[in-house]
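Visitor: Pasting the sequence and the predicted model now:
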Amino acid sequence: MNVESSNIEAPPVPGNDASKFDEDGHPKRTGAHIITAVIGSGVLTLAWAIAQMGWIVGLTVLLAFSIITMFTSTLLADCYRAADGTRNYVYKDAVKSYLGGIKYKFCGVVQYSYLVGVTIGYSITTAISLVAMKKSLCFHKHGHNHDCTLSNNPFIVLFGLIQIVISQVPNFHELAFLSFIAAIMSFSYASIGLGLSIAKITGKKHAPTSITGKPITDSYSAEEKMWSCFAAIGNIAFAYAFAVVLIEIQDTIRSGAPESKVMKRASVVGILISTVFYMLCGVLGYAAFGNAAPGNFLTGYGFYDPYWLILTANLFIAIHLFGAYQVFAQPVFGAVEGWCRRRWPGNTFVSKEHKLGRLRVNLFRVVWRSVYVVFTTLVAMLLPFFNDFVGLLGAISFWPLAVFFPIEMYMVRAKISRWSCRGFFLQVLSGFCLVASLLAGAGSIRGLVHSLRTFELLQSRS
């Protein structure tokens, strides 16, 4: 599908207040969503990831992804406006204006595949957290040895129903309040996880750790460890893959502000803050759980008490993901709707807005977005594998969207020769990240295949 941009609004009609619109006829922008996208549910997997690789390699990989993401994000922020000064409303627009051709099409396939995948992953994660809330109450009432497992499916459906309603908000710019709440929630549950890890460590209940991570035994071969380490790289990559919506977020920066300067500063600050949280969660989570760290350190039940705090943390995760789902779904919504408006400009079903009190309702938007949410809900019920799914998403997105395209576009924009020292360095960095993404993808796919061998259709439980 040849989609040129998302979140496109019609230019102002005569009689409208021109002060409410930018120079290109689009509604004035009011804020950004960067923290919601930078700090996400990937933080929950980092204790497990470090447990696979050990102290030295695990922390080195985490720090390397942070530095690379910070660097390439500043390159990408410079590509928000094309050479002639026009705005690129979405990531694909930027790739088209600087690179064009097959790279533009490749970007579209990868970006939208990733965005769809994230919304599926967030459906899975939210359901697991909602189940964990009920399990907290169950364990508190019946004891830690009681069988409190529950089906994830009703909670995935509940999440989907709520998202159908939230998805009717017309565009990215009208979700600032939801993004703000989601950002607070992400800090809150990460902080609770840190506090619980510290309590477990100081209480001398933590498990042993090692320099090389989970040890090789008769039941855990060197080959299995290798594949687990590859999958762990994917989990860390997922935690740093916000570049996929960086241009879309930059397009929400308040009108009149220098977008590139503001976005660079916001990216650096956001990534620094997230890295501190990631390092603390990974380090303290691994120190608390040791080599047996669960895939999700707030739902894997290494923590049972205080039960109300576990319940609160998982409630915060769920609230955060209700908003984060929209940050990643809105570009998909806007892309399809923009294409349809261009394809059928006179079709009232596609383009006409109906007023319902203070709300604007478009029939096509209601149908299309509801169908999309139903689709992601069904796939989440069919593939409820948290760590391997997260790792695969990280592998798919990190190299092309967080490294390759930012570097390629920046080299074109800055007229950097591929044979110069700077150009050579950038290409070596891109090649290194490509290898890391391929290894991460291989490890995650192997994990998914193994999980599918024992999985019963629509029988997901946690």
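Guide: Okay, I see it.

Visitor: Every contact and neighbour count from this point should use C-alpha atoms.
Guide: Will do.

Visitor: what's downstream of the helix or strand hosting Ala288, the next helix or strand?
Guide: Here Ala288, judged by DSSP states H and E, is contained in helix 259-289. Towards the C-terminus, the helix or strand next in line after helix 259-289, according to DSSP H and E, is helix 307-343.

Visitor: All the strands of the chain, residue numbers only.
Guide: Using DSSP state E, the strands of the chain run over residues 354-356, 359-361.

Visitor: Now tabulate these in a markdown table and tack on mean neighbour count and distance to Phe398.
Guide: Shown next, in a markdown table, are these (neighbours: other CA atoms under 10 Å; distance: least, CA to CA, whole Å):
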| stretch | mean neighbour count | distance to Phe398 |
| --- | --- | --- |
| strand 354-356 | 10 | 40 |
| strand 359-361 | 14 | 36 |
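
Visitor: now the ones you listed in JSON lines, with distance to Tyr104?
Guide: Compiled in JSON lines, the strands of the chain are given as follows (distance: least, CA to CA, whole Å):
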{"stretch": "strand 354-356", "distance to Tyr104": "35"}
{"stretch": "strand 359-361", "distance to Tyr104": "32"}
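
Visitor: Which one, of the ones you listed, ends up nearest to Ile319?
Guide: Checking these against Ile319 by CA to CA gives strand 359-361 as the closest, at 23.4 Å.

Visitor: so what does that closest one touch, helix or strand wise?
Guide: For strand 359-361, the elements it packs on are strand 354-356, judged by 3 or more CA pairs under 8 Å, 6 or more residues apart in numbering; DSSP states H and E.

Visitor: now what about the strand it packs on, what contacts it?
Guide: The set of residues that contact strand 354-356 without belonging to it, under CA atoms under 8 Å, 6 or more residues apart in numbering, is Arg360, Val361, Asn362.

Visitor: Use this one as the comparison:
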Amino acid sequence: METGSEQTGSDRKLDHAHNGGELEMQQKSPFDGIESESGKLLDEDGRPQRTGNSWTATAHIITAVIGSGVLSLSWSFAQMGWIAGPLILFLFALCTWYTSKLLADCYRYPDPVTGKRNYIYMDAVRVNVSARSHFFCGIMQYSNLVGTSVGYTIATATSAVAVQKSNCYHKNGIRTDSEVDGHCLASTTSYIAIFGVIQIFLSQIPNFGELWWLSYVAAIMSFTYATIGLGLGIDKAAVGGHSYGSISGVKIGRDVTEAQKVWDVFSALGNMAFAYSFSMILIEIEDTIRAPAENRQMKRATSWGVSVTTAFYMSVAIAGYLAFGDAAPGNLLTGFFTPYWLVDFANVCIVIHLIGAYQVYTQPVYQFFERWVSRRWKRRSFHSKALIFKLPGKSSPRFELNWFRLIWRSVYVVITTIVAMLLPFFNSVLGIIGALAFWPLTVYYPVVMYMNQHKVPRWSRTWIALHSLSFITFLVSAAGVIGSVASIVTDLSEVKPFQKI
């Protein structure tokens, strides 16, 4: 005889199915992805599911941080000496690491784990600070990114010219004979053009998420040429018979005038600041990381990236300063002529690295403009039309060519290439842009966003400490700008476009 509390078999099945469905719904996280009609997984914001992690983010950071600027740090040490040089470089690293951790929490708003995503740095500034700050941030961020792409174009061509001249010297010898020296003259123009053609093809990579393989290659190349520079520096330092540097760096009166010493120290500060000016793309990098807890993964990647790059920076700078003393060249590798094949290989690695680094710095520019166009002309589809290519075979991949992306990105590359040809001394201008961008983008905005997000009380210890950090870095950036302006004045009087060197 059944009682009212008993269930039939069918009732138990229904109840079990119901409870199981509730349990499944409770266990399913909104970060697990949503399946679209085409079968692709989407994140909670409707975009293709992010697949990045701490390792891919670390590769992006290393690619962005370790550039050809690492080879100028020995010269920076020579301007400051053995005490101030390493100490200031370490302080730059510590400051960048700390403010980058603050910035990682600003990817989502208002909650750093479950809040709404900010796809770009400017979006984070808008929601955490104000619309006016969003506007000024955009000007500084994207002018820096565009300037960096021009500077990397010139730096790549310079390394290519170094290979050509090294081979010429190896064949003809380094002489004062005008005929031999004439054979070894080279121009960066043709190499800049070749670099531009390569970037037109690579610029069709749709977004940061599909750029991971290029970042891995570029990161390996950066380690390679930095290691070669380190090895050559150690080898030359071990030979002896030369100065190993000094406590105060280049001497006033013996090496430079008092005014030149001040400008060179300021310029060295600008070089160090630019070496760590990568915060403007951290939000974009974080937008490639899979959910949940992107901020924790990004903080881990930032710690790894800054630690590894600082170790390389310090090692290369110290080895180069030991090798050349106060006469350290602006580019460490230009001070070595033997073994030719190794120096050539190092310069080739620089070229490959900067090809990838160019994309890391220009992808945010591409995506910003393409988002603006899609919002401006929502009802038109010219910006989303694409041509599908499929290779023969059932399982062969399909390739999508977006006409708008092809045209506009190609135009951008052509423009930056022409500017690089016309302004071969643009590295000095880049120093200004880097110095201007370091304080607001690496320190000021992350600090202000953190204080607004966590509602830090005015005049508390944290409030005073963060504002003090911001003020000190402002003074350092201002000094870097002054030094870079002085370098530009010198460059304008010495360098002409399309001139062979």
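Guide: Looks like it arrived, so ask away. Keep in mind it's a predicted model, so treat the numbers as computed, not measured.

Visitor: Could you tell me the TM-score of the two chains?
Guide: Taking TM-score structural alignment, normalised by the length of the first structure as the basis, the two superposed chains have a TM-score of 0.93; 447 aligned residues with a CA RMSD of 1.8 Å.

Visitor: quick revisit: nearest to Gly256 of the first structure, of the contacts of strand 354-356 of the first structure?
Guide: Nearest to Gly256 of the first structure among the contacts of strand 354-356 of the first structure is Arg360, at 26.8 Å by CA to CA.

Visitor: roughly how far apart are the closest one and Gly160 of the first structure?
Guide: In this structure, Arg360 of the first structure lies at 22 Å from Gly160 of the first structure, with CA to CA, to the nearest Å as the measure.

Visitor: Can you spell out the matching residue range in the second structure for the helix holding Ala288 of the first structure?
Guide: The alignment of helix 259-289 of the first structure onto the second structure (TM-score structural alignment) spans residues 294-324.

Visitor: Go through the matching stretch and flag the buried ones.
Guide: Judged by neighbour count using 16 or more other CA atoms under 10 Å, the buried positions of stretch 294-324 of the second structure are 294-307, 309-310, 312-324.

Visitor: quick one on the thing from earlier: same for the helix holding Ala288 of the first structure, what does it pack against?
Guide: Judged by 3+ CA pairs under 8 Å, 6+ apart, helix 259-289 of the first structure is in contact with helix 34-38, helix 46-77, helix 176-202, helix 246-250.

Visitor: Can you redo the ones you listed as TSV, where the extra columns are distance to Ala313 of the first structure and mean neighbour count?
Guide: Output for those, formatted as TSV (distance: least, CA to CA, whole Å; neighbours: other CA atoms under 10 Å):
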stretch	distance to Ala313 of the first structure	mean neighbour count
helix 34-38	17	25
helix 46-77	16	22
helix 176-202	5	20
helix 246-250	27	25
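
Visitor: and those as TSV, adding distance to Arg343 of the first structure?
Guide: Putting these into TSV (distance: least, CA to CA, whole Å) gives the following:
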stretch	distance to Arg343 of the first structure
helix 34-38	31
helix 46-77	30
helix 176-202	30
helix 246-250	23
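
Visitor: Out of the ones you listed, the one nearest Pro406 of the first structure is which?
Guide: In this view, those are compared for proximity to Pro406 of the first structure by CA to CA, and helix 46-77 is the closest at 4.8 Å.

Visitor: In the second structure, point out the residues matching the closest one.
Guide: Under TM-score structural alignment, the match for helix 46-77 of the first structure in the second structure covers residues 73-104.

Visitor: same deal with stretch 438-451 of the first structure?
Guide: Under TM-score structural alignment, the match for stretch 438-451 of the first structure in the second structure covers residues 478-491.

Visitor: what's the average distance of the matching stretch to the first structure?
Guide: After superposition onto the first structure, the mean distance of stretch 478-491 of the second structure to its aligned counterpart is 0.9 Å, using mean CA distance after the TM-score superposition for the first structure.

Visitor: from the middle of its chain, how far away would that stretch be?
Guide: Using CA atoms, centre = their mean, to the nearest Å, the mean C-alpha position of stretch 478-491 of the second structure is found 22 Å from that of the whole chain.

Visitor: Was I right to think Ile156 of the first structure contacts Leu382?
Guide: No - taking contact to mean CA atoms under 8 Å, the distance of 10.8 Å between Ile156 of the first structure and Leu382 leaves them out of contact.

Visitor: Which one's more surrounded, these two?
Guide: Neighbours were tallied for Ile156 of the first structure and for Leu382 using other CA atoms under 10 Å; the higher tally belongs to Ile156 (26 against 18).

Visitor: roughly how far apart are the more buried one and Ile162 of the first structure?
Guide: As it turns out, when the distance is counted by CA to CA, Ile156 of the first structure lies 10 Å from Ile162 of the first structure.
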